[in-house]
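> Give me the fold of what follows.
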Amino acid sequence: MSKIGRTPISIPSGVTLTQTGRVAVVKGSKGELSVTLLNGISFTQTAEEVSVTRSNDTRQSKANHGLIRSLLQNATVGVSAGFTKTLKLVGTGYRAQAKGSGISLALGYSHPIIQPAVTGITFSVPDTETIIITGIDKQRVGQIAAEIRAMRPPEPYKGKGVRYEGEVVKRKQGKAAAA
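Predicted coordinates for the structure are as follows:
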């Protein structure tokens, strides 16, 4: 992963990156995120870009180098632009509606499923079959989207379920009718 680690991170205007001990703090217009720096990894900052460096060339240091660079990049994009995941509900009777700051999902079970609000994550439901999840932390946005999708993953025969926008579900033919 050192190829990823060597690539400098461009810092957009309005974003500041500071280091306090082994923690890098990224502040921007949408909020603040912190990234813990692993042993042997440090960064140098110029006016508009940041370069991540490692102290030695062990296999673990090379992997950590790319990891920390990617985490800093995601934090930089998150505090300046944010991250969004869109989920589509496909199926008869599958729908979502806003309940306070959380959402209520009807996914074919005998009861509605309530997804409570999470700090730093916002849900919006533009129509009953679409859920938009936004936030500054890429990992948390993806994790919440994956948890909602896991409640009713798309099935291969009819394609019903919760899927990511643009996700292609490989369909199966099913049993042939008896002759």
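> contacts, neighbours, all on C-alpha from now
Fine.
> what comes into contact with stretch 64-71?
The contact list for stretch 64-71, computed with C-alpha atoms under 8 Å, 6 or more residues apart in numbering, reads 1-6, 9, 35, 37-38, 41, 52-54.
> one more, for comparison:
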Amino acid sequence: MSRIGKKPVNIPAGVKVKLEDKILTCTGPKGSVSKQLPEKSSVNINDSIITVSLADDDKNNEKFTGLTRTIIANCIEGVSTGFFLNLEIIGVGYKAEVKNNLLNLSLGYSHPVIFNIPDTIAINVEKNTLLKITGNDKDLVGQVAAKIRSYRKPEPYKGKGIKYSDEIIKRKVGKASGK
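Down below sits the predicted model:
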């Protein structure tokens, strides 16, 4: 079995976990998350500890134990503490604002880019150029951040665009002028 799959997952106080037909439902202070688990692994819930094991003895299915354990751990962490990602908007005239569950982005196009925010995701805009995306589902937070970033990826010459706050943009030297 994988090293990650062997580790048990602790259920913190205030979090309820329910497993029915390979669908895991976690409920906690930050809301509720449901995830489909792989068929190749079996999950055992005992008091406040969840363990993952192989459903059969096939060596090819060992990889699913680590995946299953990580899905369970992310589900529990999401409903207890939540997840967030920060995006920065860099460029003259580039800005963002949130109105009525819509994110309005001005990114240098001839039209504003309007993004519909999913129900379980919250986006806070600070100083018109900093976005904080929060939610209880790690996959959805990452997908929303990637979708927003895809509207104007950072370009390598001046660094204009939308980037993750911890992302380092590899810069290129501009064209050398000939004499």
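> returning to that earlier point: so which of the contacts of stretch 64-71 of structure 1 sit within helices?
Residues from these lying in helices, with DSSP state H as the criterion: 2, 3, 4, 5, 6.
> How about the residue positioned nearest the centre of structure 2: what's its closest non-neighbour residue?
With distances taken as C-alpha atoms, centre = their mean, residue 142 lies nearest the centre of structure 2, 2.8 Å away. Distances taken as C-alpha to C-alpha, 6 or more residues apart in numbering place residue 85 nearest to residue 142 of structure 2, at 7.5 Å, with adjacent residues excluded.
> same question, residue 84 of structure 1
Closest residue to residue 84 of structure 1 apart from its sequence neighbours, by C-alpha to C-alpha, 6+ apart: residue 134 at 4.4 Å.
> From residue 173 of structure 1, how far out is the one you found?
To residue 173 of structure 1, residue 134 of structure 1 is 36 Å away according to C-alpha to C-alpha, to the nearest Å.
> neighbour-wise, which of the two wins?
Each of residue 134 of structure 1 and residue 173 has its neighbours counted (other C-alpha atoms under 10 Å); residue 134 has more, 22 against 8.
> Hmm, residue 81 and the more buried one touching each other?
No - using C-alpha atoms under 8 Å as the test, residue 134 of structure 1 is too far from residue 81 to be in contact (10.3 Å).
> who touches the helix or strand containing the residue nearest to residue 84 of structure 1?
Element membership for residue 134 of structure 1, per DSSP states H and E: strand 130-135. By C-alpha under 8 Å, 6+ apart, the list of residues contacting strand 130-135 of structure 1 from outside reads 78, 82-89, 96, 120-126, 141, 145.
> helices or strands up against whichever helix or strand comes after that strand?
Next helix or strand after strand 130-135 of structure 1 toward the C-terminus (DSSP H and E): helix 138-151. On a contact count with 3 or more C-alpha pairs under 8 Å, 6 or more residues apart in numbering; DSSP states H and E, helix 138-151 of structure 1 meets helix 59-80, strand 83-90, strand 130-135, strand 161-164.
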